[in-house]
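S.K.: Here is my input, please return the structure:
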Amino acid sequence: MLYSLAKPLLFKLDAERAHDFTLRNLKRAERSGLLNLYPRPAKCKARQVMGISFPNPVGLAAGLDKNGAYIDGLAALGFGFIEIGTITPRPQPGNSKPRMFRIPEAEGVINRFGFNNLGVDALLQNVAAARYQGVLGINIGKNFDTPNERALDDYLVCMRKVYAHAHYITVNISSPNTKNLRQLQEKEALAGLLQALKLEQQVLADRVGRYVPVTLKIAPDLDAIQIADIAGLLMQYRFDGVIATNTTLSRDEVQGLPHAEEAGGLSGAPVRERSTAVIRALAGHLAGALPIIGVGGILSGDDAVAKIEAGASLVQLYSGLVYRGPVLIDEVCRKLG
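M.R.: From the prediction side, this is the model:
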């Protein structure tokens, strides 16, 4: 109810400014104890996925809290797990503003942030300061000025630094807002990346004394051959999971609407069917060999059910929160049971 009252005012602000304003005030509310009055989402069954016990299957997708600065406030909303990042080895400002645009007529969002973040060391300071004891995923990427032939170096730097602090790690090779990043999804490049990351995971597991699962986040703009290739490589290199999907470059679902031609990745309702189709295709190839986390266009409990029916084990929210607010977490929990 509170969000429904605040939403018209937030939508009068620039989208990124509203995003930052909301997170800052969420943090204040948590610190003051006001969020203790917030009703807990409906209880649903815990899920065992990747050897981790998730208290509920509804997570926060990466991108909303890039630096891990708002973990406790977000946790108070009732997520079963939280994924922070994408983080890079060095701080970077991202693309120039404005770089986030709402498309209310289609319940969509376009962003071209470009991995704006304070760097992996700042994120780890925030993680250390947080009181949150739940399931935490950390999403890692490469700096914008690191060429693809050296991308592995950036992923290894981040992986080594975050390994002991994460319940799982996500390798993001699917953002459309870092030049040429999606080329890492091509079969030859991806094989080398997955092999090296898997070897490093084994080294770190021995060093830390704990096995931390690693997942891969992929795009919705993949053809059938690419999906089959990615599924095959994930199984070959024994990756622990896959997150499907990131944002789309397609504008088919928003043609003619204000801001539709802005550069960047499109999320929210317009990516719903593309994401679900990728999940379904992946599930067919993987045949249960590794779990899928479904994200993209979840704006209702029924949308989340569709992701699970397509083959996902867990779901994540982001743009749906812009249009529905925290009530969406409760609705999805109730539907998934």
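S.K.: make it CA atoms for all contacts and neighbour counts henceforth
M.R.: OK.
S.K.: Would you mark the buried spots in the longest helix along the chain?
M.R.: Secondary structure of the chain per DSSP state H: the longest helix is helix 187-208. Of the residues in helix 187-208, 187, 190-191, 193-195, 197-198, 201, 204 count as buried by neighbour count, 16 or more other Cα atoms under 10 Å.
S.K.: and which of those is nearest residue 128?
M.R.: residue 204 (19.6 Å; Cα to Cα).
S.K.: who are the neighbours in contact with that closest one?
M.R.: 160, 163, 211 (Cα atoms under 8 Å, 6 or more residues apart in numbering).
S.K.: Can you tell me, leaving aside adjacent residues, what's nearest to the first one?
M.R.: Which is residue 160. Leaving aside its sequence neighbours, residue 160 sits nearest to residue 204 (Cα to Cα, 6 or more residues apart in numbering; 7.2 Å).
S.K.: what's the distance between the one you found and residue 138?
M.R.: Computed as Cα to Cα, to the nearest Å, the residue 204 to residue 138 distance reads 15 Å.
S.K.: Now do the helices in the stretch 101-250 of the chain.
M.R.: 120-129, 151-162, 187-208, 224-236 (DSSP state H, counting those that start in this stretch).
S.K.: can you state the direction angle for the last one and helix 187-208?
M.R.: Helix 224-236 and helix 187-208 meet at an angle of 30 degrees, taking axes from the mean of the first three to the mean of the last three Cα atoms, to 10 degrees as the criterion.
S.K.: hang on, the earlier thing: ok now the longest helix of the chain, how far from the chain's centre?
M.R.: 21 Å (Cα atoms, centre = their mean, to the nearest Å).
S.K.: Same check on stretch 160-172?
M.R.: Distance, centroid of stretch 160-172 to centroid of chain: 13 Å (Cα atoms, centre = their mean).
S.K.: just stretch 237-251 next, same as before
M.R.: That offset, for stretch 237-251, works out to 9 Å (Cα atoms, centre = their mean).
S.K.: want to throw the buried residues of helix 187-208 into CSV with distance to residue 229?
M.R.: Below are the buried residues of helix 187-208 laid out as CSV (distance: Cα to Cα, whole Å):
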residue, distance to residue 229
187, 6
190, 10
191, 10
193, 14
194, 13
195, 14
197, 18
198, 17
201, 22
204, 27
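S.K.: Alongside the first, I'd like the structure of this one:
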Amino acid sequence: MLYDIARPLLFSLDAETAHELSLASLNLAGRLLPAGKPVTAEPVQAMGITFPNRIGLAAGLDKNGEAIDGLARFGFGFIEIGTITPRPQPGNPRPRMFRLPEVRGIINRMGFNNHGVDALVANVKATKFRGILGINIGKNFDTPIEQAADDYLACLDKVYTLASYVTVNISSPNTKNLRQLQGESELDDLLGRLKARQEQLADRHGRYVPLTLKIAPDLEPAQVINIADALRRHRIDGVIATNTTISRDKVQGVRYAEQQGGLSGAPVFEASTAVVAQLAQTLAGELPIIAAGGVLDGRGAQAKLDAGATLVQLYSGLIYRGPGLVAECVHATADHSDSHRA
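M.R.: You can find the predicted model right below:
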């Protein structure tokens, strides 16, 4: 109800300004109010972790981990922060975020704007949150693609002991050449190096932290099969499907549709869900799929599970529906069959 009152004000502001105001408010709420708890549901096992419910926050909303405690009050089963890079970077020039309310979509070309991994680490250490925390890592915009693995390894080293799981983001369309890492040879090299470092860190710290890979919806079926094969070959613990799309098929003629960047929200739902279904068929339950992309109601969350996902993440749906969407999706997916658990 409170969000229904606040939404007209937020939507009267530039999209990124509204985002910053919302994060600042959540930061304040997190510091002043008691710690939040997940919406009650039957726990779900995935990647060796017990998730209190199936619904999580996707990376991108809180890049620096500044509002974790406030976001925890929404009732998520898990929260993912980032994408973070080794060094701070401003991202692309503003304006770089656009709402498409007619189709409940958002276009952004943020460009991994963040305060750097050291700032995120400090924020996580200061939080009251004791739930499941994913940390999403990427590369700096000016790091040559041939040296991208060095950036991912640097971030993994610094966040390893603080994360419940770490996500490797190779699918944002807003960092030049990043999606090139989804290519067969590039991906093989990157995952091989990350898996070796994960094993070293697990030995060093006496704790195994799962790795997930976040992929794009704009993949040909053969590419999805190649990625699934690489995930199995390198024993990666999970996959997030998907990031935003560069396609504009679903938004032709809509204001801002011509803006460059990744499109999220309702227009990406079908393409993202199709990738989930293909991954589920190809992987045959060997590792869990976390579905993200266009979930705006409980039926959408359930559809992701029906396609083969184990967990579901929200982002753009929160902009259009508010925090009540979390409980709606938790309740809609609470009695899902055990057959999709991994």
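S.K.: So after superposing, what's the score?
M.R.: The TM-score (TM-score structural alignment, normalised by the length of the first structure) is 0.97; 334 aligned residues with a Cα RMSD of 1.1 Å.
S.K.: Aligned to the residue nearest to residue 160 of the first structure, what sits in the second structure?
M.R.: Structural alignment (TM-score structural alignment) places residue 204 of the first structure against residue 201 in the second structure.
S.K.: Roughly how far does residue 318 of the second structure sit from residue 167 of the second structure?
M.R.: 21 Å.
S.K.: Please identify which of these two sits among more neighbours.
M.R.: Neighbour totals were compared for residue 318 of the second structure and residue 167, and residue 167 leads with 27 against 19 (other Cα atoms under 10 Å).
S.K.: Residue 330 of the second structure: neighbouring residues, count only.
M.R.: Residue 330 of the second structure, neighbours per other Cα under 10 Å, totals 27.
S.K.: secondary structure element for residue 283 of the first structure?
M.R.: helix 272-286 (DSSP states H and E).
S.K.: Which part of the second structure matches that helix?
M.R.: Under TM-score structural alignment, the match for helix 272-286 of the first structure is residues 269-283.
S.K.: once aligned to the first structure, how far is the matching stretch on average?
M.R.: Stretch 269-283 of the second structure, aligned to the first structure and superposed, deviates on average by 0.3 Å (mean Cα distance after the TM-score superposition for the first structure).
S.K.: Contacts for that stretch, please.
M.R.: Residues contacting stretch 269-283 of the second structure (Cα under 8 Å, 6+ apart): 217-219, 221, 224-225, 228, 232, 241-242, 289, 291-295, 303-304, 307-309.
S.K.: PyMOL command to pick out the buried ones of those?
M.R.: Remark: buried members of those, expressed as a PyMOL selection using 16+ other Cα under 10 Å:
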select buried, resi 217+218+219+224+225+228+241+242+289+291+292+293+294+295+303+304+307+308+309
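S.K.: tell me the contacts of the aligned partner of residue 158 of the first structure in the second structure?
M.R.: Aligning on TM-score structural alignment places residue 158 of the first structure opposite residue 155 in the second structure. By Cα under 8 Å, 6+ apart, the residues touching residue 155 of the second structure are 84-86, 117, 137-138.
S.K.: Now for the residues you listed: which two are most distant?
M.R.: 117 and 138 (10.0 Å).
S.K.: Neighbour count for these two, which is higher?
M.R.: Set residue 117 of the second structure next to residue 138 and count neighbours by other Cα under 10 Å: residue 138 wins out with 28 against 24.
S.K.: Distance of the equivalent of residue 112 of the first structure over in the second structure relative to residue 303 of the second structure?
M.R.: For residue 112 of the first structure, the aligned position in the second structure is residue 109, judged by TM-score structural alignment. Per Cα to Cα, residue 109 of the second structure is found 28 Å from residue 303 of the second structure.
S.K.: Same check on residue 151 of the second structure?
M.R.: Look at residue 151 of the second structure and residue 303 of the second structure: by Cα to Cα, they are 35 Å apart.
S.K.: In the first structure, what range does the one helix or strand residue 70 of the second structure maps to match?
M.R.: Residue 70 of the second structure belongs to helix 68-72 when assigned by DSSP H and E. Taken onto the first structure by TM-score structural alignment, helix 68-72 of the second structure occupies residues 71-75 there.
S.K.: And the host helix or strand of residue 9 of the second structure against the first structure, how far off on average?
M.R.: For residue 9 of the second structure, the host element (DSSP H and E) is helix 2-12. Compared with the first structure after fitting, helix 2-12 of the second structure has a mean deviation of 0.6 Å; criterion: mean Cα distance after the TM-score superposition for the first structure.
S.K.: Enumerate the positions of that helix that are buried.
M.R.: Applying 16+ other Cα under 10 Å to helix 2-12 of the second structure flags 3, 7, 10-11 as buried.
S.K.: What span of the first structure is it aligned with?
M.R.: Going by TM-score structural alignment: helix 2-12 of the second structure matches residues 2-12.
S.K.: ok, and what's touching that stretch?
M.R.: Against stretch 2-12 of the first structure from outside (Cα under 8 Å, 6+ apart): 18, 324-326.
S.K.: cutoff 7 Å now
M.R.: Contacts of stretch 2-12 of the first structure with the rest of the structure, by Cα atoms under 7 Å, 6 or more residues apart in numbering, involve 18, 325.
S.K.: just to revisit the earlier point, the match of residue 112 of the first structure contacts residue 259, doesn't it?
M.R.: No - counting by Cα atoms under 7 Å, residue 109 of the second structure does not reach residue 259; the two are 8.8 Å apart.
S.K.: Of the two, which one has the most company?
M.R.: residue 109 (23 against 15).
S.K.: Tell me who's in contact with the more buried one.
M.R.: Residue 109 of the second structure neighbours (Cα under 7 Å, 6+ apart): 92, 96-97, 174, 260-262.
S.K.: Just give the nearest non-adjacent residue to it, would you?
M.R.: residue 261 (4.3 Å).
S.K.: quick revisit: would you pull up how far the helix holding residue 9 of the second structure lies from the middle of the chain?
M.R.: 24 Å.
S.K.: immediately after it, which helix or strand?
M.R.: Next element after helix 2-12 of the second structure (DSSP H and E): helix 15-32.
S.K.: post-alignment, that following helix versus the first structure, mean distance?
M.R.: Mean for helix 15-32 of the second structure is 1.3 Å (mean Cα distance after the TM-score superposition for the first structure).
S.K.: Output the contacting helices and strands for the next helix or strand after that helix.
M.R.: Per DSSP H and E, helix 15-32 of the second structure leads on to strand 44-46 as the next helix or strand towards the C-terminus. Here strand 44-46 of the second structure touches strand 49-51, going by 3 or more Cα pairs under 7 Å, 6 or more residues apart in numbering; DSSP states H and E.
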